[in-house]
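**Q** With the sequence up front, the predicted model follows.
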Amino acid sequence: MNLKNNLDNKVIFSVKNVPMSASKLRRVLHQIRGHSYDEVLMLLEFMPYRTCHRVLTWISYAAQKAKYEMDWRYTDLFLNEFKVDTGSSRKRLRIRAQGRSYTIHKPTSHITIILKNLCIRGNSKKKNNTTLM
């Protein structure tokens, strides 16, 4: 797991070689993109997919790191974007009858989750609106 802090108010969290298919992860992450951190927690808790539990732990870990290192509040976090790439596939052998064997391909994925802070973005707009009035 890797966490990077950028100067433009976002936290980049990446996980490599996750033992899941990229399409299964994209199915969950497409539904939660663009929501606040509190909404993401509620959505992931009630979705019927197995991958939701792992995605929930990664997002909560990224939020904890953002709070600890950047001193952001959980209520101001926003799931801005994500990226799911296919990794290498692990190959296993299935032993069959008469000395034959078939390969089983177990896919892996690389995930990058980007969290932004809504409070900082919102305060800059409020300052511009108050100066115009």
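**A** Structure's in. What do you need?
**Q** C-alpha only now, for contacts and for neighbours.
**A** Will do.
**Q** Contact partners for the residue nearest to the spatial centre of the chain?
**A** For the chain, I113 is the residue whose C-alpha lies nearest the centre (CA atoms, centre = their mean; 3.8 Å). Residues counted as contacts of I113 (CA atoms under 8 Å, 6 or more residues apart in numbering) are 12-14, 59, 79, 81-83.
**Q** try this one side by side with the last:
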Amino acid sequence: MGKPSRERSLPENEAKAVARNLRVSPQKLNLVAGLIRGKKVDAALADLEFSRKRIAQDVRKCVMSAVANAENNHQLSIDQLVVAEAYVGKNLVMKRFHARGRGRASMVHKPFSQITVVVREVAEDEEKKSKGRKRSKAADAVQAKEAE
């Protein structure tokens, strides 16, 4: 007799994964998360594979876990997955002391953080619409002049 399963908090076309207790500051982790936001999963994994940031490998594992959750638990197509959200949160902070001159000490903060990656299945027609939206207003004005 277990407890009843709770309702799904994400829509049917999304899956997520969380990596906790990553030994990096949230600010540095957010730089890596910014690299993958809004990209297709295969492009995001390629960017993380060749990133020079140390924490990029842990973020890559989290993205791969989100893809595996989407494929195995929610039967989503992995070819149409996009990193919809990648957000970073603070975790615990270890406080240590560093010996200084004249018998004094100073605090050393060793922060931990966590990252949540949400992947979303996007159909091809939605993909084309989103690519069309990225054009600038100047490009729209040029196209309008050509139409006249």
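**A** Yep, that arrived. Predicted model only: the values in this text are computed from it and were never measured.
**Q** TM-score of the superposed pair?
**A** The TM-score (TM-score structural alignment, normalised by the length of the first structure) is 0.76; 120 aligned residues with a CA RMSD of 2.4 Å.
**Q** name the element the counterpart of the residue nearest to the centre of the first structure in the second structure belongs to?
**A** Under the alignment (TM-score structural alignment), I113 of the first structure pairs with V117 of the second structure. Per DSSP states H and E, V117 of the second structure falls inside strand 105-121.
**Q** Now the element after that strand, going C-ward?
**A** helix 124-133.
**Q** Show the secondary-structure elements that that following helix is packed against.
**A** Packing partners of helix 124-133 of the second structure (3 or more CA pairs under 8 Å, 6 or more residues apart in numbering; DSSP states H and E): none among the helices and strands.
**Q** which SS class is the residue of the second structure most remote from its centre?
**A** For the second structure, the largest distance from the centre (CA atoms, centre = their mean) belongs to R102, which lies 45.7 Å off. Three-state call for R102 of the second structure (DSSP: H, G, I helix; E, B strand; the rest coil): helix.
**Q** Just list the residues touching it, thanks.
**A** Per CA under 8 Å, 6+ apart, neighbours of R102 of the second structure: none.
**Q** before we move on, the earlier item: quick check: PyMOL command selecting the buried ones in the contacts of I113 of the first structure.
**A** Remark: buried members of the contacts of I113 of the first structure, expressed as a PyMOL selection using 16 or more other CA atoms under 10 Å:
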select buried, resi 12+13+14+59+79+81+82
